[in-house]
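Visitor: A structural model of the following input is requested.
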Amino acid sequence: MNPDPHQPLAPPLPAVTTVLFDIDNTLIPTRAIWQRALHAVAARLADAHPGVSAAVIASTYVNTSDRLWGNYDHALAALGSHTAARRHVWEVALREAGIELGERQLTAHVDDFAHRQVRAIRPVPSTVDAFRRLAQVYQLGVITNGDADHQHAKVKQAGLDPYFETVVCALGNGHRKPHPAPFHRACEDLAVRPEQCLYVGDEWDTDVVGARAAGLHPVWITPTGQPPPGSGPTTRFTNLASCLTVLRDHAASKPIRETEPT
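Guide: Below you'll find the model as predicted:
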């Protein structure tokens, strides 16, 4: 018999006052949205450059993006902003695919790719309702390695922005996860100790290892249900919905917290 999908696959959730979340591929299925946007813009570029196929453009961009973002500190950090980094990645990828765009064309293309991703995000009623209930009991926040403009836009597009009391965007603000700094910044914003916080994320090295090193209790969203690659017990779920269901059940037994009037 399969285990209850709404129960954690490892240790039970600890008692906490605060729950913090990653955005990309945790709160929002960014990977699928990113892939659809990439296929659309690659097809448009291929139409304008008949000598290069959409498949080549897409695969070259994926390889370039993985290489440069994977080496962010050395390859992109010096550019100073997420906008400049995204532009550079596309410029390198297109050059490797044999396409040269003028400055104005490149800017329009990069903006189109980013806007397609944000516009594709839709609120999930059950998720919005879960956060509405959780916010009555827990302090809620976000810690993301992305940039402020796009990450705030994603959260707003998903209908979740009313429920987060802090959104820490690490890109352009010094250290990125798994460094402790973004985690501790969120704790400072909410006036809580790290051990009072749960952190929910999908990346083992960035989210789970980073949160644990910073003193928070990590929860791993892992669609395959695979066992943790590292040592130490880790609460994990196969999807966000299951995690939110358990959190909501926990919240049902707690008193509604007092908050400042807004």
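Visitor: all contacts plus neighbour counts: C-alpha atoms, from now on.
Guide: Noted.
Visitor: check contacts around the residue nearest to G172 when sequence neighbours are not counted.
Guide: Of all residues not flanking G172 in the chain, S81 sits nearest, at 6.1 Å (C-alpha to C-alpha, 6 or more residues apart in numbering). S81 sits next to 147, 171-172 when contact means C-alpha atoms under 8 Å, 6 or more residues apart in numbering.
Visitor: just checking, T30 touches R36?
Guide: No - the criterion here is C-alpha atoms under 8 Å, and T30 misses it with R36 at 10.0 Å.
Visitor: more crowded one of these two?
Guide: More crowded of T30 and R36, by other C-alpha atoms under 10 Å: T30, with 18 against 15.
Visitor: Please tell me how far that one sits from R87.
Guide: According to C-alpha to C-alpha, to the nearest Å, T30 stands 19 Å off from R87.
Visitor: Same check on T26?
Guide: 25 Å.
Visitor: So which elements touch whichever strand or helix holds W69?
Guide: Per DSSP states H and E: W69 is located in helix 54-70. On a contact count with 3 or more C-alpha pairs under 8 Å, 6 or more residues apart in numbering; DSSP states H and E, helix 54-70 meets helix 30-48, helix 82-96.
Visitor: Would you mind finding the most buried of the ones you listed?
Guide: Across those, averaging neighbours per residue (mean count of other C-alpha atoms under 10 Å) puts helix 82-96 on top, at a mean of 19.
Visitor: how far is that one from where the chain is centred?
Guide: In terms of C-alpha atoms, centre = their mean, to the nearest Å, the centre of helix 82-96 is set 21 Å apart from its chain centre.
Visitor: Could you list the buried residues of the next helix or strand after it?
Guide: For helix 82-96, the succeeding helix or strand toward the C-terminus, using DSSP H and E, is helix 103-119. Along helix 103-119, these residues count as buried under the neighbour rule (16 or more other C-alpha atoms under 10 Å): 106-107, 109-110, 113-114, 116-118.
Visitor: Also stretch 148-167?
Guide: Going by 16+ other C-alpha under 10 Å, stretch 148-167 has these buried residues: 148, 150-161, 163-167.
Visitor: now stretch 169-181
Guide: Within stretch 169-181, the residues that qualify as buried are 169-172, 176-181, counting by 16+ other C-alpha under 10 Å.
Visitor: could I get those residues as JSON lines with distance to E195 and secondary structure?
Guide: What follows is those, written out as JSON lines (distance: C-alpha to C-alpha, whole Å; DSSP: H, G, I helix; E, B strand; the rest coil):
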{"residue": "C169", "distance to E195": "21", "secondary structure": "strand"}
{"residue": "A170", "distance to E195": "21", "secondary structure": "coil"}
{"residue": "L171", "distance to E195": "24", "secondary structure": "coil"}
{"residue": "G172", "distance to E195": "26", "secondary structure": "coil"}
{"residue": "R176", "distance to E195": "20", "secondary structure": "coil"}
{"residue": "K177", "distance to E195": "18", "secondary structure": "coil"}
{"residue": "P178", "distance to E195": "17", "secondary structure": "coil"}
{"residue": "H179", "distance to E195": "17", "secondary structure": "coil"}
{"residue": "P180", "distance to E195": "13", "secondary structure": "helix"}
{"residue": "A181", "distance to E195": "15", "secondary structure": "helix"}
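Visitor: Second input sequence below; structure requested for side-by-side comparison:
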Amino acid sequence: MKKLFFDLDHTLWDYETNAGVTLLDMYRAFELDRFFSDEAHFTQIFKQQNDQLWHRYNVGEIDKFEIRNHRFGYIMNAVKNTDLILSQKLSNQFIIECPRKKVLMPNARKVLDRLSKDFELGIITNGFDDTQNVKLKYSEIDHYFKWVVTSESSGHRKPAKEIFDFTLDYCGGILGDMVIIGDNLQTDILGADHAGWRSVWYNPQKESTASSQWQVHDLIELPALFL
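Guide: Predicted coordinates for the structure are as follows:
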């Protein structure tokens, strides 16, 4: 039986929407209009800094502590604010509130419901144990997954072959039956290719920079690949 592993953020859980709502609430609660020209300015700087930090984490340059404890320090430094207490409050608020948001990518729940009837499903993510489990619980999709593998629990980060090997052993799978569905070409697709897994590139933006063994623009297309 094929074992289908999903990336979580940007593939099933709508990170952009959920983070955006959280940031808007924080902007108002902490009166951040004192430092930013408007809400869009705050969100833009968050995205720039957050994307850079996660890229550095994925390639092994920094650890979890750097993201969690310094992300909002970098954001506030961008507008010449060096209030470390405020930055830490923002960090704590984001870590608590963002994972509790419930918005999923289009058709995610419908597809999970369909695929779970015929396949064993899992999660493989570079996110952290505590936040990823909260996301699964609050978005009410945790019951679909038999296995949840994180960079923390495995000791490795996608695209490293080791996290895919760990997952293969953990679920007792056969290499030819292992499939990952993810949005990131570098961490999900190329990582899977190097580990001998099959991969499905979730490409909702319809980018044309590369190809995968399989590609979908909407999650609703997934059942047709396997059923």
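Visitor: related to what we said a few turns ago, need the helices and strands packed on helix 54-70 of structure 1 in CSV with distance to Q136 of structure 1, can you?
Guide: Output for the helices and strands packed on helix 54-70 of structure 1, formatted as CSV (distance: least, C-alpha to C-alpha, whole Å):
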stretch, distance to Q136 of structure 1
helix 30-48, 27
helix 82-96, 34
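Visitor: closest to L134 of structure 1 out of those helices?
Guide: Closest of these to L134 of structure 1 is helix 30-48, at 22.7 Å (criterion: C-alpha to C-alpha).
Visitor: Remind me what that closest one packs against, helices and strands.
Guide: Secondary elements touching helix 30-48 of structure 1 (3+ C-alpha pairs under 8 Å, 6+ apart): helix 54-70, helix 103-119.
Visitor: which ones are touching A158 of structure 1?
Guide: Residues near A158 of structure 1 by C-alpha under 8 Å, 6+ apart: 28, 121-124.
Visitor: try 10 Å
Guide: Contacts here follow C-alpha atoms under 10 Å, 6 or more residues apart in numbering; on that basis A158 of structure 1 touches 27-28, 118-125, 127-128, 152.
Visitor: Where in structure 1 does stretch 181-191 of structure 2 fall?
Guide: Under TM-score structural alignment, stretch 181-191 of structure 2 corresponds to residues 200-210 of structure 1.
Visitor: Stretch 67-78 of structure 2 now?
Guide: Taking TM-score structural alignment, stretch 67-78 of structure 2 hits residues 85-96 over in structure 1.
Visitor: Just the ones of the buried residues of stretch 148-167 of structure 1 in helices?
Guide: Counting by DSSP state H, the buried residues of stretch 148-167 of structure 1 place 148, 150-157 in helices.
Visitor: can you count the residues close to the corresponding residue of structure 2 for P229 of structure 1?
Guide: Here P229 of structure 1 is matched to A210 in structure 2, going by TM-score structural alignment. Taking other C-alpha under 10 Å as the criterion, the count of residues near A210 of structure 2 is 7.
Visitor: quick one: secondary structure of A210 of structure 2?
Guide: Three-state call for A210 of structure 2 (DSSP: H, G, I helix; E, B strand; the rest coil): coil.
Visitor: The aligned partner of H10 of structure 2 in structure 1: what's it in contact with?
Guide: Under the alignment (TM-score structural alignment), H10 of structure 2 pairs with N25 in structure 1. For N25 of structure 1, the contact set (C-alpha under 10 Å, 6+ apart) comprises 31-33, 201-203, 221, 239-240.
Visitor: how about 8 Å then?
Guide: By C-alpha under 8 Å, 6+ apart, the neighbours of N25 of structure 1 are 31, 202.
Visitor: I96 of structure 2 and N77 of structure 2, how far apart?
Guide: Distance from I96 of structure 2 to N77 of structure 2, by C-alpha to C-alpha: 22 Å.
Visitor: ok, A251 of structure 1 - how many residues close by?
Guide: 17.
Visitor: doesn't it fall inside a helix?
Guide: Yes - according to three-state DSSP, A251 of structure 1 belongs to a helix.
Visitor: which residue lines up with Q151 of structure 1 in structure 2?
Guide: Following TM-score structural alignment, the counterpart assigned to Q151 of structure 1 within structure 2 is Q132.
Visitor: Does that match touch P99 like I think?
Guide: Yes - at 7.2 Å, Q132 of structure 2 counts as touching P99 under the criterion of C-alpha under 8 Å.
Visitor: what sits against the residue mapped onto F164 of structure 1 from structure 2?
Guide: Under the alignment (TM-score structural alignment), F164 of structure 1 pairs with F145 in structure 2. By C-alpha under 8 Å, 6+ apart, the residues touching F145 of structure 2 are 120-123.
Visitor: S116 of structure 2 -> structure 1?
Guide: In structure 1, the residue matched to S116 of structure 2 (TM-score structural alignment) is A135.
Visitor: Spatially nearest residue to its match (excluding sequence neighbours)?
Guide: In space, A135 of structure 1 is closest to Y163, 6.0 Å off (C-alpha to C-alpha, 6+ apart).
Visitor: pretty sure that neighbour is touching D129, no?
Guide: No - here Y163 of structure 1 lies out of contact with D129, judged by C-alpha under 8 Å, at a distance of 10.5 Å.
Visitor: Ok, which of the helices and strands packed on helix 30-48 of structure 1 comes nearest R44 of structure 1?
Guide: The closest of those to R44 of structure 1 is helix 54-70. By C-alpha to C-alpha, the value is 8.0 Å.
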